[in-house]
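>>> this one's sequence-less:
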């Protein structure tokens, strides 16, 4: 029977200096002597929430996670300086060395899945297994799905999309929309910046869950989180996540030996199911698990339970392989 585990409190929290102006908040929970697993949160700019600790059996796993640069409890907050995909991948390896881990399972959702794949491609000998959720491949078509006027999200949520683009002056392309939002989010006009922050975050939340029920007042009550999410997400979209189009699929052969499970909601409007399907087609050890009647968010019970079950199955497989 699929279930979620209690979200127990971390037994250790650390502050790690990156050496280039950032300080990372790192958490460890579960069994200090258990099998190491790294959880990578989404966004970019989302930060950690307690639900991630419920995805892992605390008696078996040593659960390690961190707030990425510019968000959560890492500092400086909402900073785009020295904040690129390369920097985040360097942070992951620095955390692995700090935690004295040679090899770990890596679990990530959405943007966290992107980083999990990129980390495995760059450091395959450090990864024993991958558990991914709502994979984002950072292809041009993936940005258009999420933000483009002809993308699925815009077509399924036209009234919400109309407000999203109206705040930015109704630019006609995904690139132009991103550029305009970036100008607003980095503006010296605080009213302008706040309006753009709310609109960007509201758009994502309105389309992220199958039964989303969120409004601008809800975003206003969590403006701190919305600030890092909007600015950093826009920063990464503007720079195409600092990787070439189709980079992940073109390099997937480097992790062909690594076992993986790819969880994806059937009605995900943030990250297209096609991405996870395409990934499973070229990754011979990557098994796709489509969750019916589910969208994108980890907060959806069916998604969370599927990821939890995948983690249980992954550790069982690894232990049996030994």
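That came through fine. All figures in this text were calculated on a predicted structure; none of them were measured in a lab.
>>> going forward, measure contacts between C-alpha atoms and count neighbours the same way
Will do.
>>> Please name the nearest non-neighbouring residue to residue 288.
Among residues not flanking residue 288 along the chain, residue 262 sits closest, at 4.7 Å (Cα to Cα, 6 or more residues apart in numbering).
>>> second one coming, line it up with the first:
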């Protein structure tokens, strides 16, 4: 359907007629922003030189790459090998491999920091094509010592990723990370761009002060006041000038019950806001003292130290180092934990990367729309790798 050469807005009457919930906008170097929903139409805005105005046309989604790719999660699988790697005098990390032992390697970088991996993380990848590597970062999951903050920095984790790559004799690999995992993916790839074949990033977190302030100093409370008040009320009024510092004091207390109480409140606040629709199973993680202690202590440790980055804009300032890497960014429109402003800033700094906004999702990778885009992004990179081999 042709809309002519001059309009650069979509008539409201047309939006009412068409079941439009997925559209894409081309960017420099033939990249597009794709807004994903449930319907079957795709809008492209193309510069065709008609008085320098964009031309709009509707195409069936079957003509768009997103519907040609698998979008449903892969079946549950079990690891074919597991192990522990001693990465320092203090720390030992858990790792596992699943999928195809001779497949294309992909490393999964979990969120938090301190969140650890889960069996469901394997399901984003085609097990016939990918050699899927998961590992628990220092102090998290099955790694030891549990919830340990000593020798636990972004740079230590980057060194661990390299040690694991060398231990598994992998020359280079694909990198997949969401939330804090997106932070670590960017930092790792900027440190070792020659080792990364492609990246998929979800729920972008650049660990800037304004992002920390939004979630932990009262911004997100405007949307989740009911979840915020228990988090707030654990801290006396005279210490509420900086909740991150106040929780740091309690999460490092000599009294373990003080630590656990703070960890439960910190973790529950995040779990209550991680989905567009509140997920009761997710919230229960806050009641698990083992999980919540690592999750809260390590997150807070990294946030107090601003990710151990030399500047607030460090990751954005170093995009040129990774601009050549095939990358897809997936972001939930209503992400409260990692609001879309960060994904948008990353997209503007890196327009070459595919940018997919899921219109009906929050933060979690397990939300249907986000999971579908993550699977599709892996399929896209799989096809690129296969085509290179032909």
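Sure, I can see it. It should be emphasised that the depicted structure is a prediction, and the values quoted were computed from it without experimental measurement.
>>> tm score of chain vs chain?
With the length set by TM-score structural alignment, normalised by the length of the first structure, the two chains reach a TM-score of 0.95; 318 aligned residues with a Cα RMSD of 1.6 Å.
>>> so what corresponds to the residue nearest to residue 288 of the first structure in the second structure?
For residue 262 of the first structure, the aligned residue in the second structure is residue 329 (criterion: TM-score structural alignment).
>>> Same check on residue 156 of the first structure?
So residue 156 of the first structure corresponds to residue 223, using TM-score structural alignment.
>>> Spell out which residues sit in contact with that match, please.
Listed by Cα atoms under 8 Å, 6 or more residues apart in numbering, residue 223 of the second structure has no contact partners.
>>> What of residue 220 of the first structure?
Shown in contact with residue 220 of the first structure (Cα under 8 Å, 6+ apart): residue 198.
>>> Let's verify the match of residue 262 of the first structure: helix, strand, or coil?
Judged by DSSP: H, G, I helix; E, B strand; the rest coil, the three-state class of residue 329 of the second structure is strand.
>>> How is the residue nearest to the spatial centre of the first structure assigned, secondary-structure-wise?
Here the mean C-alpha position of the first structure is nearest to the C-alpha of residue 42 (Cα atoms, centre = their mean), at a distance of 2.0 Å. Classification of residue 42 of the first structure using three-state DSSP returns coil.
>>> The second structure: which residue goes with that one?
Here residue 42 of the first structure is matched to residue 111 in the second structure, going by TM-score structural alignment.
>>> Residue 124 of the first structure now?
Match for residue 124 of the first structure (TM-score structural alignment): residue 193.
>>> what about that match, distance to residue 386 of the second structure?
Residue 193 of the second structure sits 21 Å away from residue 386 of the second structure, going by Cα to Cα, to the nearest Å.
>>> do residue 184 of the second structure as well
Noted for residue 184 of the second structure: a distance of 27 Å to residue 386 of the second structure, by Cα to Cα.
>>> Settle it for me: which of these two has more neighbours?
More neighbours surround residue 184 than the other of residue 184 of the second structure and residue 386, with 27 against 12 (other Cα atoms under 10 Å).
>>> after the host helix or strand of residue 163 of the first structure comes which helix or strand?
Residue 163 of the first structure belongs to helix 158-167 when assigned by DSSP states H and E. Where DSSP H and E defines the elements, the next helix or strand beyond helix 158-167 of the first structure is helix 174-185.
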